[in-house]
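Enquirer: my questions are about this predicted structure, shown below with the sequence.
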Amino acid sequence: MARYGILTSGGDCPGLNAVIRGAVLEGNAVHGQEFVGFLGGYRGLVYNEVKLLTRSAVRGISGRGGTILGTSRVGPYVEPDGGPDAIKAVLEELEVEGVVAIGGDGTMAAANRLMEDGVPMVGVPKTIDNDLEATDYTFGFSTAVEIATEAADRLRTTGDSHMRCMVLEVMGRHAGWIAMYAGIAAGAHTILIPEAPESLEQICEWVVSVKDRRRAPLVIVAEGFTLPEMADAFSDRGLDEFNRPRLGGIGDILAPLIEERTGITTRATTLGHIQRGGVPTAFDRVLGTRFGQAISDVLADGDWGKMVALRGTEIVRVPFSDAVGHTKNVPLGFYNGARALFG
């Protein structure tokens, strides 16, 4: 029986467990495959920390949030213990023929580098931001949008009660997909995304026009949004494990500026990691399961260096190179269509 490894790396995300379950069940029932899970992402791959993934181990986990394997932002080339030679030794000891990496752009980049260094790798895309170019949708996005939409609906009721302007900040470092979908779904009066800087004057004009109609303005902003005069997205929380600025707080910057310019009492709420937690939606459970089954088929074919992706309604295979370093931005046509309804 061929044995393979699975790891979940980077930020956690609703739907990860559905992928694991789909791969294990398809692998066992269809291809005679056996799986071990590396604990804590690439850290488990480097330090040989594993869990046997039997059918009983994955029973009933598709509806659970997070990941039963744990995750981290440790990379496979971590010094002094990482690197392809050390990882090949771990795989040989475990009699593992290849590894499934489930993660976002950073995880896929690491998997691609390992593949180039002779470690058999395949990938499953994961990000709540839905910003991987190679796939139409990633699991976790639907759940994040549902959570953000519910939060916006709740803010609207308290805003209406006090006739306040409510600013909701959601995740989205480089791409504003969550803000766009949640904003449209909740009927936000202004949606602000990284792809389309808007001036404070324009934002305030929209807010005032809403208040003039005796409505409470609702503004949804992605964390990566910048005003035209800002050189970079707002960050005052230091750097993350990849030396990127930790974003968050643009809503708290905008709220007092809006209040000062318009005279309208304005409050900001930052949704933060709530968007990544909790149980996945039905869509994310189904997509995760389909990705898991598809990656088992990729392993059976020995089609190394490939990532599964959703194109339309079909699951396809794409090279790692198609997924790494290519951000899927919100098309300006999509944004401008929504913008016509702002205010």
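Expert: Nice, I can see it.
Enquirer: C-alpha from now on. contacts and neighbour counts both.
Expert: Will do.
Enquirer: residue boundaries of the strands in this protein?
Expert: All strands of the chain, identified by DSSP state E, fall at 3-8, 34-38, 50-53, 99-103, 121-125, 165-170, 190-192, 218-222, 266-270, 306-311, 314-319.
Enquirer: between those strands, which gets nearest to Asp81?
Expert: strand 34-38 (15.8 Å; CA to CA).
Enquirer: right, and the strands of the chain - which one's nearest Glu205?
Expert: Going by CA to CA, the one of those nearest Glu205 is strand 190-192, 10.3 Å.
Enquirer: chain center to the closest one, what's the gap?
Expert: Distance of strand 190-192 from its chain centroid, counting by CA atoms, centre = their mean, to the nearest Å, is 20 Å.
Enquirer: try stretch 279-287
Expert: Worked out by CA atoms, centre = their mean, stretch 279-287 lies 14 Å from the chain centre.
Enquirer: ok, back up a step: format the strands of the chain as JSON lines; extra columns: mean neighbour count and distance to Ala152.
Expert: Output for these, formatted as JSON lines (neighbours: other CA atoms under 10 Å; distance: least, CA to CA, whole Å):
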{"stretch": "strand 3-8", "mean neighbour count": "26", "distance to Ala152": "30"}
{"stretch": "strand 34-38", "mean neighbour count": "24", "distance to Ala152": "37"}
{"stretch": "strand 50-53", "mean neighbour count": "17", "distance to Ala152": "39"}
{"stretch": "strand 99-103", "mean neighbour count": "26", "distance to Ala152": "28"}
{"stretch": "strand 121-125", "mean neighbour count": "28", "distance to Ala152": "27"}
{"stretch": "strand 165-170", "mean neighbour count": "28", "distance to Ala152": "7"}
{"stretch": "strand 190-192", "mean neighbour count": "26", "distance to Ala152": "12"}
{"stretch": "strand 218-222", "mean neighbour count": "29", "distance to Ala152": "8"}
{"stretch": "strand 266-270", "mean neighbour count": "20", "distance to Ala152": "10"}
{"stretch": "strand 306-311", "mean neighbour count": "23", "distance to Ala152": "28"}
{"stretch": "strand 314-319", "mean neighbour count": "16", "distance to Ala152": "32"}
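Enquirer: ok, structure two:
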Amino acid sequence: MGKRIGLLTSGGDCAGLNAVIRAVVRRAHHGYDFDVVGIRKGTHGLLARPVEVEELKPEHDDTALLRLGGTVLGTTNKGDPFAFPMPDGSLKDRSEEIVEGFHALDLDALIGVGGDGSLKILSRLALQGGIPFVGIPKTIDNDVARTERAVGYTTAVATATEALDRLQPTAASHDRVMVLELMGRDAGHIAIAAGVAGGADVVLIPEITWTLPTVARHVKDLRVAGRNFALVVAAEAAQPAGVDSDVIQAAGGVGHWLAVELGRVTGAETRVTVLGHVQRGGVPNAEDRLLGSALGVHAVDLVAQGRTGRMVAWWNREVIDVPLEEVVAVPSVVDPHGPLVRTARGLGICLGDTL
């Protein structure tokens, strides 16, 4: 008798999630004759009564799904089930309700697609409820440990790089300093990659301590050398040394604060672009489609083999799987001495520090 697999997407959306859904459905049906039950709105679908689910059939997974951004199952990045916000303002542990929702579906295993935070929650729920669970990493921030890439990251980098391609000519036309703020709640992977690929002059990430005077000096040096514009990239979590976070927040974020302060210190005309959720949406690029497909297939294979409690990953040009406890222990941030940082420094990109 074939197995019944539950599938959900959790946390913020990104490009490539539907490629994962398609791969899971196709591998389950064509490879093992398994049924796949799609759980809507992440863990919120398991909280609802009745639970919010839909049977995912092969006829629903044509190639159009591969090209579609977002997630057809819906998702949520709010409401930690272990401290769920209630209407009266209190917090309630609703984790057991989710476990009950899973078991009510008579499922043999759960495949969850999530980022660093979502995988921690799903792993904890699986341990509590005895749920055979396989995780698939997705996040534009690329901060999931034990995988070189997560689904959604390369499309986000491509989008950020395109933004720099568009900002450069207008910066040069108007003699301006353009500040581009990118997502990166805890890690600067998008900023450093897009900054190198998009020819930025300054890249600021949370992993490297930076100061306004260092950045201003670099912008001034560019002008002395004959350049009439500059491109500055900042991850949203790139906090300047010696500046209180409340000041940054009051300014509307690091991008707005930096644009104002650079204008004040250097005398340059500045503009700021906060790319925001544009980095999440849109058509997934080929790399995210490939990665999502490969990880989705391997996740179903693990369920078929009874090898749960693991996350599928991409490592050294291969699909592997690793224990979940190793994944949720610590996030993956930019190595200040790693290849991308060395490349940036080698290209003369200012990282805002004194090196």
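Expert: Here it is on my side, so go on. Note that this is a predicted model, so its numbers are computed, not measured.
Enquirer: report the TM-score for the pair.
Expert: TM-score for the superposed pair, counting by TM-score structural alignment, normalised by the length of the first structure: 0.92. Supporting figures: 333 aligned residues with a CA RMSD of 1.9 Å.
Enquirer: want to try JSON lines for the strands of the first structure, with distance to Thr71 of the first structure as columns?
Expert: JSON lines is the format used below for the strands of the first structure (distance: least, CA to CA, whole Å):
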{"stretch": "strand 3-8", "distance to Thr71 of the first structure": "6"}
{"stretch": "strand 34-38", "distance to Thr71 of the first structure": "9"}
{"stretch": "strand 50-53", "distance to Thr71 of the first structure": "12"}
{"stretch": "strand 99-103", "distance to Thr71 of the first structure": "10"}
{"stretch": "strand 121-125", "distance to Thr71 of the first structure": "15"}
{"stretch": "strand 165-170", "distance to Thr71 of the first structure": "22"}
{"stretch": "strand 190-192", "distance to Thr71 of the first structure": "31"}
{"stretch": "strand 218-222", "distance to Thr71 of the first structure": "25"}
{"stretch": "strand 266-270", "distance to Thr71 of the first structure": "24"}
{"stretch": "strand 306-311", "distance to Thr71 of the first structure": "19"}
{"stretch": "strand 314-319", "distance to Thr71 of the first structure": "24"}
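Enquirer: near Phe342 of the first structure, how many other residues are there?
Expert: Residues lying near Phe342 of the first structure (other CA atoms under 10 Å) number 19.
Enquirer: any idea what it aligns with in the second structure?
Expert: Using TM-score structural alignment, the equivalent of Phe342 of the first structure in the second structure is Ile349.
Enquirer: so who does Leu25 of the first structure touch?
Expert: Arg55, Gln293 (CA atoms under 8 Å, 6 or more residues apart in numbering).
Enquirer: let's see that with 10 Å instead.
Expert: 31-35, 53-56, 58-59, 289, 292-293, 296 (CA atoms under 10 Å, 6 or more residues apart in numbering).
Enquirer: now swap in Met115 of the first structure and tell me
Expert: Pro84, Gly98, Val99, Ala109, Met121, Val122, Trp304, Gly305, Lys306, Phe320.
Enquirer: now for those: which two are most distant?
Expert: Most distant of the contacts of Met115 of the first structure, by CA to CA, are Pro84 and Lys306, 18.4 Å apart.
Enquirer: thinking again about what came up before, distance check, the match of Phe342 of the first structure against Arg342 of the second structure.
Expert: According to CA to CA, to the nearest Å, Ile349 of the second structure and Arg342 of the second structure sit 10 Å apart.
Enquirer: rewinding a little: in ChimeraX, how would I select just the buried ones from the contacts of Leu25 of the first structure?
Expert: To isolate in ChimeraX the members of the contacts of Leu25 of the first structure that are buried, counting by 16 or more other CA atoms under 10 Å, one can use:
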select :31,33,34,35,53,55,58,289,292,293,296
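Enquirer: quick one: the helices in the stretch 201-343 of the first structure?
Expert: Applying DSSP state H, counting those that start in this stretch to the stretch 201-343 of the first structure gives helices spanning 250-262, 282-301, 320-323, 332-339.
Enquirer: out of the ones you listed, which is closest to Asp129 of the first structure?
Expert: helix 282-301 (13.3 Å).
Enquirer: in the second structure, what stretch matches the closest one?
Expert: Counting by TM-score structural alignment, helix 282-301 of the first structure sits on residues 286-305 of the second structure.
Enquirer: for that stretch, give me the average deviation versus the first structure.
Expert: Mean deviation of stretch 286-305 of the second structure relative to the first structure after superposition (mean CA distance after the TM-score superposition for the first structure): 0.4 Å.
Enquirer: mind listing what's buried in that stretch?
Expert: Here stretch 286-305 of the second structure shows 288-304 as buried, counting by 16+ other CA under 10 Å.
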